[in-house]
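S.K.: A structural model of the following input is requested.
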Amino acid sequence: MSRTPAKRRRPEARPEEILDAALAVFTENGFAAARVEDIAARAGLSKGAIYLYFSSKDAMLNALVERSAGALASASERLVASGGAADPEAAYRAVLTMILTTMTDQNVSAAPRLVLAEAQRFPELAAHYRAHVIDTGRRTMRALLEAGVAKGVFRPVEAEAAMRAFAGPVIAHMLLTTVFQAEDDPDTDPADMAGAIADIVLNGLKPREGQEI
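M.R.: Next up is the predicted model:
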């Protein structure tokens, strides 16, 4: 009696399968309590096979950060590099829309949320996140501000404050659409929210000339 050949994984697909399994285990058990053997079982691999691709749990979470928030930060930097000089305001709005829309996906925001929860206990995770996400965001915001000032559409401001004014709403949106989401929360389109936030950041809260209060 012949057996049906088992489906063989392509070696190049295994790192992504391991990361998917790690994300599921980290989300269910928390990073500190997660075990490599649990990740291996979820991925359908031996514990030894996991170590062929990742040296530790930390390496897996760092890789998850790089393929989610890190990839998004890099995409934002490329967007600003390609279009920021021509229309800084449009680039600002486009980056904010892209980030809020993408981070609404819980599979994308899961790794950043794990780092936020564990960073104080695992400073090496925080350092990796800073290098691959925060530092990229700082460069991007600095480049965008310089382009806006040069074009006369932004006034000179402190770059670090501007970065925090951008990042704060992103973090709030991520948490309010995942960790703190309630059933009766309004169903807000991320693109609409990005537009509203951009309007407040770019124009402030003070009434505009001729606007009725």
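
S.K.: drop to CA atoms for contacts and neighbour counts, all remaining ones
M.R.: Fine.

S.K.: and the gap between the residue nearest the centre of the chain and Ile50?
M.R.: With distances taken as CA atoms, centre = their mean, Ala69 lies nearest the centre of the chain, 2.7 Å away. For Ala69, the distance to Ile50 equals 23 Å [CA to CA, to the nearest Å].

S.K.: check Leu145 too.
M.R.: When distance is defined by CA to CA, Leu145 is 43 Å away from Ile50.

S.K.: ok, these two, which is more surrounded?
M.R.: Leu145 (26 against 22; other CA atoms under 10 Å).

S.K.: you'd agree the more buried one is up against Ala159?
M.R.: Yes: proximity of Leu145 to Ala159 meets the contact threshold set by CA atoms under 8 Å, at 7.2 Å.

S.K.: another for comparison:
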Amino acid sequence: MTPTDPHPPSLAERAVSRRIAGAEQSARAEVDALLDAGLKLMTECAPRPPRVADIVAAAGLSNDAFYRAFSGRDALVEAIVERGARELAGQVRRRMERATGDSAEDRLRAGIAAVVRQAADPRLAAGVRAVLAAAVTPVPHAGHAIVVLVDDLGSLFAGPA
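M.R.: This next block holds a predicted model:
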């Protein structure tokens, strides 16, 4: 029901909404399974990139499920890189929120320390190299993920700065 429409949704409309919600939940679970399997195999199989068939099998899905979600392995690589960028920004945000002091300087120090801690982790660095090496093209189209990371970190640091 909206301010311009005083009538509640019909039973049919509610049934459609439930169906769409179920389909979205199922699609999200498939994509998450593909991202998780792709990251795991890319890290374990490095320097040899896994085949799409290997990723699909590890995710317990079909090739059709893979290609409904991604146009190919490079698109999967880009999604894995973007997810990692968003996770990094989330970790930085949490560290800044939990900074011991209330000053802007304390929050900035905590954020910078979180970024440096991530950059200095050899396991994470090896994972990033393995994922990027799994791309079919020499340079994956991961520019979107970089923009997301820079925008997220920029907004986190801009406030206290």
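
S.K.: residue in structure 2 paired with the residue nearest to the centre of structure 1?
M.R.: For Ala69 of structure 1, the aligned position in structure 2 is occupied by Ala85, per TM-score structural alignment.

S.K.: what's the following helix or strand after whichever strand or helix holds its match?
M.R.: Following DSSP states H and E, the helix or strand that holds Ala85 of structure 2 is helix 73-97. Next along the chain after helix 73-97 of structure 2, taking DSSP H and E as the criterion, comes helix 104-119.

S.K.: which residues are in contact with that following helix?
M.R.: For helix 104-119 of structure 2, the surrounding residues in contact (CA atoms under 8 Å, 6 or more residues apart in numbering) are 88, 91-93, 95-97, 99-101, 124-125, 157, 160-161.

S.K.: got the angle for that helix vs helix 73-97?
M.R.: Taking axes from the mean of the first three to the mean of the last three CA atoms, to 10 degrees, helix 104-119 of structure 2 and helix 73-97 form an angle of 140 degrees between their directions.

S.K.: beyond helix 104-119 of structure 2, next helix or strand please.
M.R.: Downstream of helix 104-119 of structure 2, the first helix or strand assigned by DSSP H and E is helix 122-133.

S.K.: and that following helix, what's buried?
M.R.: By neighbour count on 16 or more other CA atoms under 10 Å, the buried set for helix 122-133 of structure 2 is Gly127, Val128, Ala130, Val131, Leu132, Ala133.

S.K.: list the contacts of the helix or strand just after that helix.
M.R.: From helix 122-133 of structure 2 onward toward the C-terminus, using DSSP H and E, the following helix or strand is helix 143-158. Applying CA under 8 Å, 6+ apart, the set of residues contacting helix 143-158 of structure 2 from outside is 78-79, 81-83, 85-86, 88-89, 92-93, 108, 111.

S.K.: change it to 6 Å
M.R.: Where contact means CA atoms under 6 Å, 6 or more residues apart in numbering, the residues beyond helix 143-158 of structure 2 that reach it are Glu82, Ala85.

S.K.: gap between Gly154 of structure 2 and Asp54 of structure 2?
M.R.: 37 Å.

S.K.: do the same with Ala69 of structure 2
M.R.: Per CA to CA, Ala69 of structure 2 is found 16 Å from Asp54 of structure 2.

S.K.: do the same with His141 of structure 2
M.R.: Going from His141 of structure 2 to Asp54 of structure 2 by CA to CA gives 22 Å.

S.K.: comparing the two, which residue is more hemmed in?
M.R.: Counting neighbours by other CA under 10 Å for His141 of structure 2 and for Asp54 shows that His141 has the greater number, 17 against 14.

S.K.: per the alignment, that one corresponds to what in structure 1?
M.R.: Counting by TM-score structural alignment, the partner of His141 of structure 2 is Glu124.

S.K.: okay, the angle between the helix or strand hosting Glu30 of structure 2 and helix 73-97?
M.R.: In the assignment (DSSP H and E), Glu30 of structure 2 maps to helix 11-45. In this structure, helix 11-45 of structure 2 runs at an angle of 90 degrees to helix 73-97, with the same axes, to 10 degrees as the basis.

S.K.: what helices or strands is helix 11-45 of structure 2 leaning on?
M.R.: Contacting helix 11-45 of structure 2 under the criterion 3 or more CA pairs under 6 Å, 6 or more residues apart in numbering; DSSP states H and E are the following elements: helix 52-59, helix 122-133.

S.K.: please redo it, this time with the cut-off set to 10 Å
M.R.: Using 3 or more CA pairs under 10 Å, 6 or more residues apart in numbering; DSSP states H and E as the contact criterion, the neighbours of helix 11-45 of structure 2 among helices and strands are helix 52-59, helix 63-69, helix 73-97, helix 122-133.

S.K.: and of the contacts of helix 104-119 of structure 2, the nearest to Asp36 of structure 2?
M.R.: Ranked by distance to Asp36 of structure 2 (CA to CA), the contacts of helix 104-119 of structure 2 are led by Leu124 at 14.8 Å.
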